[in-house]
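Peer 1: Provided below for reference: sequence and predicted model.
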Amino acid sequence: MVNVEEFSKRLTIVMNYYEISAASLAEKIDVQRSSISHLLSGRNKPSLEFVLKILKNFPEVELYWLLNGQGNFPKENRKEISTPTLFSSNEEKNMVKENLKPTLKNAKDNSIERIVVFYNDGTFRNYNP
């Protein structure tokens, strides 16, 4: 559950970091000024749409930090980690596909469409075999 008072403090930190007013923030993320005022006063809880607009327009804001204070603001500069090659040859790919085929009778083309790995920082990575 989001602590409304703590959320409003973190929202104020974001506004101070970007040196913008509540009115400027409302304009930038396309919400009514009163919405910002109600959030800052602790009267209203942030909606999912509001949080997503903040994350979209302010890339230095981390989701977990904004919602519950865990993590860092601004985001740490992380070096891009290259994705390791899962398979070195088509033969290995085919071998893995064969081993992962479903064993159910009458399964209609139940091949793997994609694999999604979720990370603790809220990011994810898609792998398409």
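Peer 2: Here it is on my side, so go on. Residues are numbered from 1 along each chain as shown.
Peer 1: For the rest of this, base every contact and every neighbour count on C-alpha atoms.
Peer 2: Fine.
Peer 1: which residues in this structure form helices?
Peer 2: Counting by DSSP state H, the chain forms helices over residues 4-18, 22-29, 33-41, 48-57, 63-68, 90-100, given from the N-terminal end onward.
Peer 1: try this one side by side with the last:
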Amino acid sequence: MINSTEFAQRLQKIMELYQLTASAFAESVGVQRSAISHILSGRNKPSLDFVLKILEAYPDVELYWLLNGKGPGPVKESNEETADLFNSSTTPQPPVNKESYDSEDKITHSTPNGNSRKILKVVVFYDDHTFEEISK
């Protein structure tokens, strides 16, 4: 029999390891967000289907560890290459002339075609899969 409290703690460890919120974890596994919430709070016990979806989405998670807490837990490999949208380039870039960026007096403020445009909203995305909207 699965101890729901301990299972919830192991589920929390998986989410922390992959730096996922409950919502992002639910999406990655393919279940409702409420299912994660109910299991973490102890309201519901995990179903077989739920456990199988976790194992399918996260193959490094061992079934025996997930159910009983015995055996090796999941370990995120440090040599794992992850795509970083901001640090990788898909096309070769020409070398940058550093001198052109060092001079502040070359910076001018202009509006193309004389149109005055204003920023209405800025959206900031964080690495924990959350975002913040800043509106004027």
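Peer 2: That came through, no problem. Remember, predicted model here, so these are calculated numbers, not experimental data.
Peer 1: Can you calculate the TM-score here?
Peer 2: Here the TM-score for the pair of chains, by TM-score structural alignment, normalised by the length of structure 1, is 0.57; 77 aligned residues with a C-alpha RMSD of 1.7 Å.
Peer 1: can you list the helices of structure 1 in TSV and add distance to residue 117 of structure 1 and mean neighbour count?
Peer 2: TSV is the format used below for those (distance: least, C-alpha to C-alpha, whole Å; neighbours: other C-alpha atoms under 10 Å):
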stretch	distance to residue 117 of structure 1	mean neighbour count
helix 4-18	28	17
helix 22-29	30	16
helix 33-41	33	16
helix 48-57	21	14
helix 63-68	18	18
helix 90-100	17	12
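Peer 1: right, so of those helices, which gets closest to residue 124 of structure 1?
Peer 2: Taking C-alpha to C-alpha, helix 63-68 is the member of those nearest to residue 124 of structure 1, at 13.5 Å.
Peer 1: which residues of structure 2 does the closest one align to?
Peer 2: Per the alignment by TM-score structural alignment, helix 63-68 of structure 1 matches residues 63-68 in structure 2.
Peer 1: mean per-residue distance, that stretch to structure 1?
Peer 2: With both structures laid over each other, stretch 63-68 of structure 2 and its partner residues in structure 1 are 0.5 Å apart on average (mean C-alpha distance after the TM-score superposition for structure 1).
Peer 1: quick revisit: any chance of TSV for the helices of structure 1, columns distance to residue 126 of structure 1?
Peer 2: Compiled in TSV, the helices of structure 1 are given as follows (distance: least, C-alpha to C-alpha, whole Å):
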stretch	distance to residue 126 of structure 1
helix 4-18	30
helix 22-29	28
helix 33-41	35
helix 48-57	20
helix 63-68	20
helix 90-100	16
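Peer 1: Relative to residue 118 of structure 1, which of those helices is closest?
Peer 2: Shortest distance between residue 118 of structure 1 and those, using C-alpha to C-alpha, is found for helix 63-68: 14.3 Å.
Peer 1: which residues are in contact with the closest one?
Peer 2: Contacts of helix 63-68 of structure 1 with the rest of the structure, by C-alpha atoms under 8 Å, 6 or more residues apart in numbering, involve 2-3, 6-7, 10-11, 51, 55, 70-73, 121-122.
Peer 1: how close does residue 46 of structure 1 sit to residue 90 of structure 1?
Peer 2: Distance, residue 46 of structure 1 to residue 90 of structure 1, by C-alpha to C-alpha, to the nearest Å: 48 Å.
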